[in-house]
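Trainee: Sequence and predicted structure below; questions after.
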Amino acid sequence: MTEEVDVVVVGAGISGISAAWHLQNRCPGKSFVILEGRDDLGGTWDLFRYPGIRSDSDMFTLGFRFKPWTSEKAIADGPSIMAYLRETVAEFGIDRHIRYGHRMVAADWSDADNRWTVHVERGGERVEISARYLMACSGYYDYDRGYSPEFAGAQDFEGPIIHPQHWPEDLDYTGKRVVVIGSGATAVTLVPALADSGAGHVTMLQRSPTYVGALPDVDPFTVRTNKTLPTGAAYVVNRWKSILFQSVQYQLSRRFPRFMRRTLMTMAQRRLPEGYDVARHFGPSYNPWDQRLCLAPNGDLFETIRTGRADVVTDTIERFDRTGITLSSGQHLDADIIVTATGLNLRLFGGAVISRNGEVIELSDTMAYKGMLLTGMPNLAFTIGYTNASWTLKADLVSEFFCRIINYMDEHSYIRMEPRHPGGGVDERPLLDFTPGYVLRALDHLPKAGSRAPWRLKQNYLLDLQLIRRGRVDDEALEFGQSAVTTTIPSSSL
């Protein structure tokens, strides 16, 4: 028997929790379920268990708009974030809607029925749920496996080779020589965490450097506002201070890249030993924010290097051997444990097959409207957060806008909505204007963006407030339909 609900939300991480709260708050008459393939909520924050796991965005923006983050600590560890998410779902009754161990494996839209049939794996069996709307809130990572390039001689290494996405709970690295391959946020987090928790020595081995900025994990501004203002007011002030800081930093980086490069290099130089080759190890060949800027709370990475508990080696790998890694320069890195912090794989919709009337839809054939709706996929929204700011800022906007669409459809007796492909009038662009390896590897399999709004977003929360939060639902780019006949909506404004 097929269960029927109004909305299926896929994923119980930050995006899914945001979707649930907005549905309850803005569409209180709609029934919904949250399908979570794992055994716990949290998404990324449940998946990653490596030492030192923490936010790389401040919690005043990674936290929800509707649920104040009350701690003065802006950069929080994974367990604190999980506690916050658990408190949120319990406080708002969202936990009653979550079905753990339910993985969406396929979803098919029927033009005849104007509904989605969601195929779900649950404890070894398949079940179906029929829904008017589908919200894909499963992020864009492949939760089953991280990206692990093949290294010559890996089979010869006598110690464990570990990807951070699959960190063993019983790994003992006390007194061990650990080589962390990579230079992204995971490596920047792991190196000081391992050194601080008993590793003998940690080496960060990178093919090329990444920009690393240092900020205090407790902001003095936040301490003052929390002492002088009521909790709600303090959260609003702290949140907007963080939003504006992020926006200004990003815009400065894009408009004045040389200035920001010099600023970041100087910041690193002041925290590293005298004579340290900052340009080689912390001076990327690209401009700031061509890739995501890494964060070192309180400059912990620099402090660990300065005290000699860790070092950075910039070189390429020739091969693994029995006792470590031989580099192209001829240098040998002795290792007891090797950690491959080499990145992630992208996978939208959790790898589920999306179809329409039984015909599989290739994501690369679709175009994204406002970065949240896809051509050819009626009554569906998906969430991808910002690459230059907190994921949650975008997740909340997506949830809010889709709820506005649902309510608009109810008011006008529409039962179907989908973006109309703009055709040749809009040039295709990559969905993510971002150049890290995990994005470049997946571009051919992702939806397209367009050359102009609303098919192109600028990774700017302040602009998106106007385009999404205050933008019209009755947009000419959207088609709304009644029964089997699709009609272009009237030009009247909401």
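Mentor: Yep, it's here.

Trainee: Going by C-alpha atoms from here, please, whenever you check contacts or count neighbours.
Mentor: Will do.

Trainee: other SSEs contacting the helix ranked longest in the chain?
Mentor: Counting by DSSP state H, the longest helix found in the chain is helix 231-255. If contacts are counted by 3 or more C-alpha pairs under 8 Å, 6 or more residues apart in numbering; DSSP states H and E, helix 231-255 sits against helix 59-62, helix 220-228, helix 257-271.

Trainee: Check it against this one:
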Amino acid sequence: METLDLVVVGSGIAGLAAAKTYHQLNPEKTLAILEAAADLGGVWTKGRLYPGLKSNNMLGTYEYPDFPMDTETFGVKSGEHIPGIVMYQYLAKYAEKFDIADKIRYQHKVLTAEHQDSSSSGGWILTVVNNGKEKSLRSSRLILATGLTSEPFLPDFRGQESFGAPLFQTASFQKHACTLDTAKSVTVFGGTKSAWDAVYAYATRGIKVDWVIRETGHGPIWQAPPYVTPLKKWLEKLVNTRMLTWFSPCIWGFAGGYNAIRDFYHGTAVGRAIANAFWSILGNDVITLNKYDSHPETKKLKPWSHPMFTASSFSILNYPTDFFDLVRDGTVKVHIADITHLSPRSVHLSDGTQLPTDLLCCATGWKHVPPVRFFPDGIDRELGLPHDPTKTLLFTKDALEKADDEILSRFPRLRDQPVQNPKLKSPLDTEGLSSTDKVTPYTPLTPFILYHFMIPPTNKFLQTRDIAFAGYCQNFSTAIMAHVQALWITAFFDDQLPGKTLPPLKRRLYSSEPVEDVKSLEAIEYETVLYSRFGKWRYPAGRGAQQPDFVFDALPYLDLLVSDLGLKVHRKKGWFAELSDPYGPEDYRDLVGEFVDSVEARKD
């Protein structure tokens, strides 16, 4: 059986960063990146590049800190969104530059991972399928970087066996791109960004689009212009401006300092009034700029959720022409209804409407559980992965209640939870879904419960240090986060995190000997459940109850990880720049070198 020092599962943005950083700091170690697809890239792999796909971020904010995306090489100019094919090319060049391209094994799908409990150092036996053949390999350490958009969820509609037309999820849009030339009328189901993309792609070809958004769902997402607020600020830079992040209640916000002003904004009535005004201005600006109320059809696309309680589903209008013109001129017809069933080349809605159609394209989201099955049975709980709450829980009800009490006492604004849709139901409760589909991903499970959203908070895995999860957060700062998480995970594996972050391996978590600045197991466990539980209260209009999903809290999260690494958190030159200049990839460019220097200094 082949034995490796590290296996990374997934070659998207997080997986490539994790592999690159580990290889950079441990060049003598053996490494493999196992990728189920035929090419690298994750959401940017060639097989998922549907027509018109672009990044929400514009050039300069969606790149690894140590690998700038320059205009001369990639052809994208300042102020432009990045085409999907360019993102693929960029990631391919990153893998080549940092000598990990030859470590990727394509069409290698990991089916199972079995922990070696009998070994004091842990390790994993992986079952992998390649070209229809199963094989096993052993790895001392494992990084799961499959992310939160690896396995699409496609509902099973009643009557679909007689539909007689293409029925596909947007993840497969590229495979059905020929319908852009052949279809006369189409139906798009869903209100997420990929639904908007599909609607735009078909409508700009002159194809009639019936756009169905569930009346029992979360409604249309927030779609902002690239520049927002009366000051016309670049949105993805706006959310990474330190003084603006203070308006967001954040349980890990202390990591960035300035705690007195954070306490003022969220702990006093006057401060909360100011913070509420900020969110009102931000939301009203988007509504005004998009002119939702100027037409009865565009009015249907006005977001149902409060902007403060919306996370990464807050997206950006990155289209070359005015999206809303297609709605106003009648090319796109919006239906707020549920799908009850399908019949031959027709979609039937809960309001009695029957839509003749040439296809049904579903923007219905992703399975939120990892695609790898872990053994022995029940280990999902110890790993901090979503697990059945009717069985033994990772944390007690008392721990959850304690966390809730702390969150709501520190942030009273979160007690007033918005009711964005009183008709809200799980997609599996809608009339149009068959009983055969009432399984994962919507079987109620616990959320992810990972220490700092990366590692299991249990004593066994804090001792073996043989598994981590990269890229299981959603925000606007994906590439920066991947870079910083990769360094944190490598430091964790190599037992090089400062003692105040996690106890060194040579010190037992249960040691009774007092050690200054070393976290106890109990502190690690509580902090983990506190951060996990925070999402439920902070982002009810997003996916915060299931997974780390945040926007204005991304910079404080980076602060937390950089602080964990023992490095400088405030990275701007001067106090005014620190507060007002947006953070970007350039601010973390030398992070790996800084960490290497700090490790050497600690040795001395």
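Mentor: In hand now; what should we look at? Predicted model only: the values in this text are computed from it and were never measured.

Trainee: ok, back up a step: now the longest helix of the first structure and helix 220-228, what's the angle there?
Mentor: Angle of helix 231-255 of the first structure versus helix 220-228, following axes from the mean of the first three to the mean of the last three C-alpha atoms, to 10 degrees, is 160 degrees.

Trainee: Determine which residue lies closest to the centroid of the second structure.
Mentor: The centroid of the second structure falls nearest to Gln474 when counting by C-alpha atoms, centre = their mean (2.3 Å).

Trainee: What residues does it make contact with?
Mentor: Contacts for Gln474 of the second structure were tallied using C-alpha atoms under 8 Å, 6 or more residues apart in numbering; they are Leu148, Ser312, Pro548, Asp549, Phe550, Val551.

Trainee: which of those residues are buried?
Mentor: Leu148, Ser312, Pro548, Asp549, Phe550, Val551 (16 or more other C-alpha atoms under 10 Å).

Trainee: Please convert these to TSV, extending it with distance to Ala113 of the second structure and secondary structure.
Mentor: Conversion of those to TSV gives the following (distance: C-alpha to C-alpha, whole Å; DSSP: H, G, I helix; E, B strand; the rest coil):
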residue	distance to Ala113 of the second structure	secondary structure
Leu148	18	coil
Ser312	30	coil
Pro548	23	coil
Asp549	26	strand
Phe550	29	coil
Val551	32	coil
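
Trainee: out of the helices and strands packed on helix 231-255 of the first structure, deepest packed?
Mentor: Among those, ranked by average contacts under mean count of other C-alpha atoms under 10 Å, first place goes to helix 59-62 (a mean of 25).

Trainee: now what about the next helix or strand after that helix, what contacts it?
Mentor: Later in the chain than helix 59-62 of the first structure, the nearest helix or strand by DSSP states H and E is helix 78-91. Outside helix 78-91 of the first structure, the residues that touch it by C-alpha under 8 Å, 6+ apart are 14, 17, 41-42, 45-46, 49, 52-55, 67, 69, 94-95.

Trainee: now the next helix or strand after helix 78-91 of the first structure: which residue numbers in the second structure?
Mentor: Heading C-terminal from helix 78-91 of the first structure, the first helix or strand you meet, by DSSP H and E, is strand 98-100. Mapped onto the second structure using TM-score structural alignment, strand 98-100 of the first structure covers residues 104-106.

Trainee: how big is the offset of the matching stretch relative to the first structure?
Mentor: Aligned to the first structure and superposed, stretch 104-106 of the second structure gives a mean residue distance of 1.4 Å (mean C-alpha distance after the TM-score superposition for the first structure).

Trainee: so how far is that stretch off the chain centroid?
Mentor: 23 Å (C-alpha atoms, centre = their mean, to the nearest Å).
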